[in-house]
Every structure is written in structure tokens, then in C-alpha cells.
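# sequence? don't have it. structure:
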């Protein structure tokens, strides 16, 4: 497949052991040339696809990219580079990326490798479904959902627009495993339609009979029906399909409660799964690699600090998010530094400070914010305010319900979204979907080595460039403008 730039597709299937540690030895290697023969093989390939989310090309921030974890916040206005930085992620922070950048190519290839894996499953699963129809449903539904989720993430970075009706260039939508394919780009509108079609099919399948539960109360590491509804809510919000976004969010809200103020901090050190829908599993593999996060990395180097424009929004005495997401820290891991405000949201499991912690890809709190924004757009201000107040009451001790209306209500929803989802990989994409609202972090730029701190609506940098290697081997794919 030319979408992986002529690199031979190799899926390393990682099998989870009975313990909580992940085995790093693959059972077998798969190049996709032979059809899957058993349900067990299909299940193993599905495990390999999930493993792709743990790489530095996706949610792991200590790898070459961390594209869907740390980077969107670094590209927004919630984080400011510090003098402790060694220049990591500076290209993204200053919006200077080019088509030859390693991080751009890693983000592109990492996504397509996951898609290739699930397309092998979807190619063969119906032919082997008679072996165990309920297991086949469980595997097929997840594969469809993964394919949709990853294509959507590609659209967020590489699409020229996020308007659901846009005829600008979107992404290729690949539904077949074919190493010789040279697909062109769908429009943004067509990309959304294909993403939502896969999600609709996944939701139908996963609401049917399965051989076993996908997730449990103490394990949320895979995509079940509730996660599919959450993905639908997010995708429809971006596309501006307000009623569909509200309906999907409601399906989740009706089944999952917000955490209490007392329990909220435990979500972030993996001591609680309250309100978590999908938590991408990260464990210390004991292979010499630490899966740390760049905000407050191993060795006590805080490379990006919380921006003053963000911290000023919190009721710092009563909002549990402030003390959960950031803290004044000096000495840590035997390294002595002057105390300074750092991000601690992803510091580690339990009392650990090694950065090894699961990535919370979807939470019910986001669903409240999605439904509030969607209902506001639908002129349902009462419903929007109710959701906003419900979330604030679960985060701010002693909060008295607000009574905002009109533009003040919309501003309050956007502000609460920023406060709630800080450092979770949303901020840059919010600016992009809000019709490329200008980014200006200059007011909070007092201690950064960089002088580049604003992004205008007409900048090419709202869309990442298609990797150079891809455009060379695939003549059907068009580069984004001005690259």
C-alpha cells in the first residue's frame, strides 16, 4: 500500500498475559498476504491494532510524535515552552512543520499501520464468522470503530477544513488492505460520511450478541458500544451535525455518571475508572523504555508549563481540576530544582512519577460538553446550561449554578471545555473547528525561548502537510496548499 510509503507492512501481534504487564514477545508476524484462518488469529490481529495506539506515533508522548496526546496542546495556547526545554516539539509549537519532518511522517504512518491491521480483519472476518458468530461480531465491531476513529484523527490533522459540509481536501478513506493501492483524497464532507458510516455499522454490531463483554468495570482498554457512541458524538460535533452529536452524547450520559469531586483525582493515576470510557493501556514493559509524558518528563525536566491564560480561568482554591492537573513542584526523582508550576495530570500510576499512565481517550465529561455546545447551537439554551452546571457542580466545591444566556453561555461552555480537557489533546483542534480562530499565546509567553506565538486564520499550518515520501510514491494524492 502506497499509503505506508512502500514500507513492507508488518504487524507485530502483542498478546496480553494473565498479569497486568504486557508481554513484548509477538506470537507471530503477519504481512497480510494470507487470509486469516481462525477467529483466534483475527482476535490476535485486533490486539496488534490496539497496540498501535501505544506507540510514539499515536498516544505515547515519549516517542517521535505523540501526535494525539501532547502535541495538540503544545500547538494551542494551553502550554508554553520553558527554558528547561531541549527543543523537543518546538517545530510543532512554532507551527514550522514541513512535509519532510520525521514527526509528520511518523504520525501519518502510525495511523495507516493501524488501519491496515483492521482492514485485514474486515477482509476476512465474514469468511470465518461461522466458527464463532458472537466472537466475530465482537471483533468486527471493534475493527470498524478503530478504522473510523483513526481516519477521523487523520482528518483532524491533514484535512484542510473540519467543516462537515466542506468540499476542501480531506483524507483518503481506505477500506481494503492492498499494498499496491494509490488512493486519492476524499473531500472533507465525504471523509465524514465514511467515518460515520463505519461508526453506525460498528454501533449496530456491538449492540448485538457478543461472546463476552469487551470492557468491564475495572478494565476500559478497548472500544465497546459506549465508546462508539462517544466517538460518534465527537465526530458529529466537529462536523457541525448538532442533533446527531447531542443524541450520541446522551446515549453515553444515560449510562455513565460523572465522578465526584473527591474521586476525580484518582482517575489520573489509574486508581479509578469513574467516568472513563476508553483508557488506552500503558504499562512499564520493563524493556528499558519509559513511557513518560513531555509535560513533566523523566528526570524532572518540565519542558512545557501551563499557560497563564489557562491557569487564570480556574477557581484555584475550589476547583479540583487545578490541583489535579498541575502543581508547584521542585525536587522529584532525586533531581533538585526550584519549585515551579508543572503539569502533573499524567505523572504516573498510584504514587509513581515515571510517566507510565493510561491515556484517557474518551470520558463522559466530554459528552456533557459536547451536548451543551450542540444544544446551544440548536437554540436549546436551557438544556445547554443544565449540562454546563452539572459538570461545574462535579468539579468546583460549593459551586452555585450559573445563569448565563446568549453569547455569555457559549463563552462559558468553551471556557469549561478548555478547563476540563486541558492537556488531553484537544485544544488545537478546537481552534481549527471553530473556523480557524486565531491562536495567540503571546500574553503567556514570558519564559519561553521562542518568539513565535500566534497563528493567523489564513496560515497553511492549520493542516499538516502530506509527508513528502507519500506524495512521491502516490501520484493520486494531492499536497495541502503552500507546502
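Thanks, I have it. Computed from a prediction, not measured in an experiment: that's the story for all the values here.

# contacts, neighbours, all on C-alpha from now
Fine.

# show me what contacts residue 238?
162, 163, 164, 433 (CA atoms under 8 Å, 6 or more residues apart in numbering).

# most widely separated two among these?
Within the contacts of residue 238, 164 and 433 form the most distant pair, 9.7 Å apart (CA to CA).

# could you check how far the most centrally placed residue in the chain is from residue 149?
The centroid of the chain falls nearest to residue 68 when counting by CA atoms, centre = their mean (4.7 Å). Between residue 68 and residue 149 the computed distance is 12 Å (CA to CA, to the nearest Å).

# ok so, going back, tell me the contacts of the residue nearest to the centre of the chain?
Applying CA under 8 Å, 6+ apart to residue 68 gives the contacts 58, 59, 153, 425.

# out of the residues you listed, who's the most crowded?
The most crowded member of the contacts of residue 68, judged by other CA atoms under 10 Å, is residue 59 (27 neighbours).

# on the three-state scheme, it is what?
Here residue 59 takes the coil state, with states given by DSSP: H, G, I helix; E, B strand; the rest coil.

# gap between it and residue 282?
Distance of residue 59 to residue 282, computed by CA to CA: 10 Å.

# what touches both of these two?
Common neighbours of residue 59 and residue 282 (CA under 8 Å, 6+ apart) are residue 359.

# show me what contacts the residue lying closest to residue 406 once chain neighbours are set aside?
Once flanking residues are discounted, residue 406 sits nearest to residue 381: 7.8 Å by CA to CA, 6 or more residues apart in numbering. By CA under 8 Å, 6+ apart, the contact set of residue 381 is 375, 405, 406, 409.

# another structure for you, compare them:
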């Protein structure tokens, strides 16, 4: 697989140096989104070089570069390359045994956020960088949306279809990042936050008003953006194939590649899965079920998002189980970041090695007697001194297709989560149907179960249990605990003196404080 993967533009053949200079200026110096010290700064500024921005959007290539730049920025360590996936968000969810975590490579922030030391100076530096990078993405999205929705369709290789593709993805990406900001910096809807306000929802560029909004207001705007993106992209994506082969293999080239290989981007199906996630978080079970069923019906008919077979895991080293991923980001650097925080050497004694791992007693509590069959424990972890080290981002041999394709992936939405959503959303009306969705996930990961006696409460407990196995390192477990208003349990200590420390689901523990520089947000 080439380094460029799915989000890398390959169409900058002519004038490449000139366009690269503009691209770097765009993302590094703030032509689209100024680097800022507070919300009021970035909401009020305009590009410092209107001529360069104007030139960027003179061609279809420029629009592609802008969209690719957004995907690239989302994949950095500040955002989903670490912090919002396997980094501090998973630490908030109690996923790691802190006894084995290194203090380098982001490990210090992981240690501190697990204890809710939100004001620690080094942790503040990490969360501030995350906050700023996220709003930088929002500004980039808003500017691209503003430019592309009125762009002449003759600028684009495939005319209106390509213009709409870029437009729809940009709208969905704007919603995606602001939804996660809301989940971090505001209480869950299930706790009845009422008319209190927490963060803005920004859908204009430049934006001159930076008022904080209620949770309900922000969720309504996330939903509206996603529904609009659905409407734009549905006629484009329903005519395409999203088999694994079509999502991964490079058949096309040049402009054709950018258009055809959208299988892991935020396409119509990924947006629909995301909308199901949003509705479930908002407590709208009927709508969550409806959106999840759209994906399940497609899966039943097309078989696009199948669970990875044990053969493909072992023979092809597909330990990321990418067959059922619906949306993923990409960076070739993630294996380096994993190595930095999970370094070890055969020359070191076991207790001196450091890595991200589950505590051995948590593994026992979560997997129970199913661990010997569950592909997730068998192939995505290795037992070591401090517990079970995660291998999800550990570099696999690239001579295998699983390593070559899977190494750079940052999974954002999986088919398994769609089944979880459908099960939880329908269990009050049809418990039998809900059981089948959970059974499908477990069977797909090598576990045979009889759920015939499982009641509603037991089913939700099983979803919580299985999601911890399934979504380890993907930044979703904490938000599940938060949505359900359940405590997180941090595990530490030796197997003979294990400590299970509950973290209660209070706002003090589950809502990140705004950066001090944002105290002027009204």
C-alpha cells in the first residue's frame, strides 16, 4: 500500500510546489484557520492573505487539498492520532493500568487525567493543544463549506458530483469534531443539564459570535449538519461499492482515485452510523435505532462490513480487524507514537518496561471465562508484567496485507458499534431482536453464547462489557460510561493486592474544564 492511503491527494501533479506552499501556509500559518490563543481570537479573524486563499479555491485541486488537509489534521497526536482515541480519552474511561504507563510520549497526561488532575500544568498543555486543534478544524471546515457550496461545478473533475462530495464530507466533519468537543466539555444529556451553557457550536466562517450554547442546542445542530450531509452524499454513495477490496485496493489513479476510494472516509454510510451514535447519546432511542437499521440492512444485503475471520487475523496480521470499520482516519506515524509510549527492551527487567496495558484483574473481570476464545484478547493483547499490553497500534509486518493496510488506521466507527446501538435502542420493545445483535458481535469475535435468558438490564450490562473489549484504544468507552451515568473503575496494584478505585460520574470527574483562555466565552 502506498503511503498516501485514502486521504492523500494524488492530483497535485502540475504546479505541485506552488500548491504545496499554499497548503502549508493554509494549515500552519492560518490562511483558513488562524492559530489562536482563545475562541474570541479565532472567531473574529479573517485570513491574513486573501490572495493566496483565493488562489487555492480557483481549481478543483485546491478544494481537494483543503479537504485532505482537514483529514490530516484530525489524525495528529493532538486529536484522533492519540488524545481523542487511545490517549487521554481512553484514560478517562479507566482503560489502563497506570502502574505500567510511561511518563513520555503522552504518558504523563494519561496518568494525570486518569486521576482527574485537570489543572496539572503539563496536562493543561495537552488539553489546550487538543482544544485549539479541534477549533482549528472547525474553522477549516467552515471556510471550505462556505467556498465549495457556491463553487462553479466546472472546476471539478466530475462536476457537481465531486463538488457535492467535498461539500457533504466537510459538513459531516464539522459535526463530528464538535460532537466530541460537546461530549468532553459538557455533561451528558442523561444528567439533565437543562439551560446551562457550555461550548459554542460554530457553523460560520468567519464567526463573530462565540456564545456558549446548551447541550440540546449543540446536539440539534450536530444532527442537522449530519442530516444535511446525508442528503448531499446519499445519491453519490448509494451507487458505489464499499466492499473491503474496493475500500483498500488501488485500482484508479489521479483524479479518479480521489473520487473512487472513499470507502473509509466520512461517506454516507459512515455519516449514518455517526448519526445513530449521536441520537443514542441524546437519548433518542427511536431515531438511533432507525439510523442503525439503515446500516444493518445494507450489511445484510451487501456484506460490506463483515467481521474479520480468524484466518485473516493470524495469516494476514489484520489485528486491527479493519473489515468491519466503517470510518477510519489515517496516519503512518501512529505506530511510532505507540512505540514512544510503549517502549521496552529485552535487556530491561520486566518491572522497568513501560507500555499501555489492561490490568490483569480487569481482564479477568471483563472477559470472564470467554477469554480463551475471544479474538480480541487472543490477538490484540499480549500478557506482560504489568498486565495485558495493547497491540492495536503496535506495528505489524508490512509484508502482510493486514500490516500494510492496518498499521496506519485510526478506527472511528465500526459495524460492531452499530449493532450495540441497535440492541440498546430496541431492547425495550423487542428484547429478542436486541439479543441477536449482541450475539452477532460476540460470534464475530469468536465467542459462542446463549443469551436466551438475558433480561434488559443484563443486556445493557453485556453491551458495556463487550464494548470495552471491542473499542479498546478507540476513544468511545469513556463516552459510553458518561452517557449511561455509570462510574469508571481504575485498576492498579499487583495481582495479590489489586486496587479497584471507582470514579463517580459527577461533572467534576466527567466534564473537562474549559481552558483558562476561554473564560471570556459568554
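Arrived safely, thanks for sending. Bear in mind the structure is a predicted one, so any value in this text is a computation, not a measurement.

# now the TM-score, please.
Remark: TM-score between the superposed chains equals 0.81 [TM-score structural alignment, normalised by the length of the first structure]; 438 aligned residues with a CA RMSD of 3.5 Å.

# if we can go back for a sec, now check the second structure for the residue matching the residue nearest to the centre of the first structure.
Counting by TM-score structural alignment, residue 68 of the first structure corresponds to residue 85 in the second structure.

# the stretch 351-500 of the second structure: strands as residue ranges?
Listed in chain order, the strands of the stretch 351-500 of the second structure (DSSP state E, counting those that start in this stretch) span 357-358, 381-384, 387-390, 409-414, 488-492, 499-503.

# so where do the strands sit in the stretch 51-200 of the second structure?
Counting by DSSP E, counting those that start in this stretch, the stretch 51-200 of the second structure has no strands at all.

# now the helices: where do they sit in it?
60-74, 88-92, 107-114, 121-148, 159-185 (DSSP state H, counting those that start in this stretch).

# ok, which of those comes nearest residue 382 of the second structure?
Counting by CA to CA, residue 382 of the second structure lies closest to helix 88-92 out of the helices of the stretch 51-200 of the second structure; the figure is 18.6 Å.

# helices or strands next to the closest one in the packing?
With contacts taken as 3 or more CA pairs under 8 Å, 6 or more residues apart in numbering; DSSP states H and E, helix 88-92 of the second structure sits against helix 107-114, helix 477-484.

# tell me which of those sits nearest to residue 289 of the second structure.
Each of those has some distance to residue 289 of the second structure by CA to CA; the shortest is helix 477-484, at 16.4 Å.

# and that closest one, which stretch of the first structure?
With TM-score structural alignment applied, helix 477-484 of the second structure matches the range 427-434 in the first structure.

# residue in the second structure paired with residue 201 of the first structure?
Counting by TM-score structural alignment, residue 201 of the first structure lines up with residue 228 in the second structure.

# OK, contacts around the aligned partner of residue 394 of the second structure in the first structure?
Per TM-score structural alignment, the equivalent position to residue 394 of the second structure in the first structure is residue 347. Residues near residue 347 of the first structure by CA under 8 Å, 6+ apart: 269, 292, 293, 296, 353, 354, 355, 356, 357.

# looking at the second structure, which of these still make contact?
For those, the aligned pairs still in contact in the second structure (both residues aligned by TM-score structural alignment, their matches' CA atoms under 8 Å) are 292, 293, 356.

# for residue 304 of the first structure, state which of these is nearest.
Relative to residue 304 of the first structure, the closest of these is residue 293; by CA to CA it sits at 10.5 Å.

# thinking again about what came up before, and which of the kept ones among the contacts of residue 347 of the first structure is nearest residue 367 of the first structure?
Residue 367 of the first structure lies nearest to residue 293 out of these, by CA to CA, at 25.1 Å.

# now do stretch 29-47 of the first structure: distance to the chain's middle.
Relative to the mean C-alpha coordinate of its chain, stretch 29-47 of the first structure is positioned 26 Å out (CA atoms, centre = their mean, to the nearest Å).

# swap in stretch 272-290 of the first structure?
Counting by CA atoms, centre = their mean, stretch 272-290 of the first structure is centred 14 Å from the centre of its parent chain.

# got a list of contacts for it?
Residues from elsewhere that reach stretch 272-290 of the first structure (CA under 8 Å, 6+ apart): 20-24, 53-54, 62, 217-223, 226-227, 256-259, 263-264, 266-267, 291, 298, 354-365.

# please repeat the previous calculation with a cut-off of 6 Å.
Residues from elsewhere that reach stretch 272-290 of the first structure (CA atoms under 6 Å, 6 or more residues apart in numbering): 220-221, 227, 257-259, 266-267, 357-364.

# widest-spaced pair of those residues?
Greatest spatial distance among the contacts of stretch 272-290 of the first structure (CA to CA): 257 and 357, at 22.4 Å.

# kind regards, and thank you for your time.
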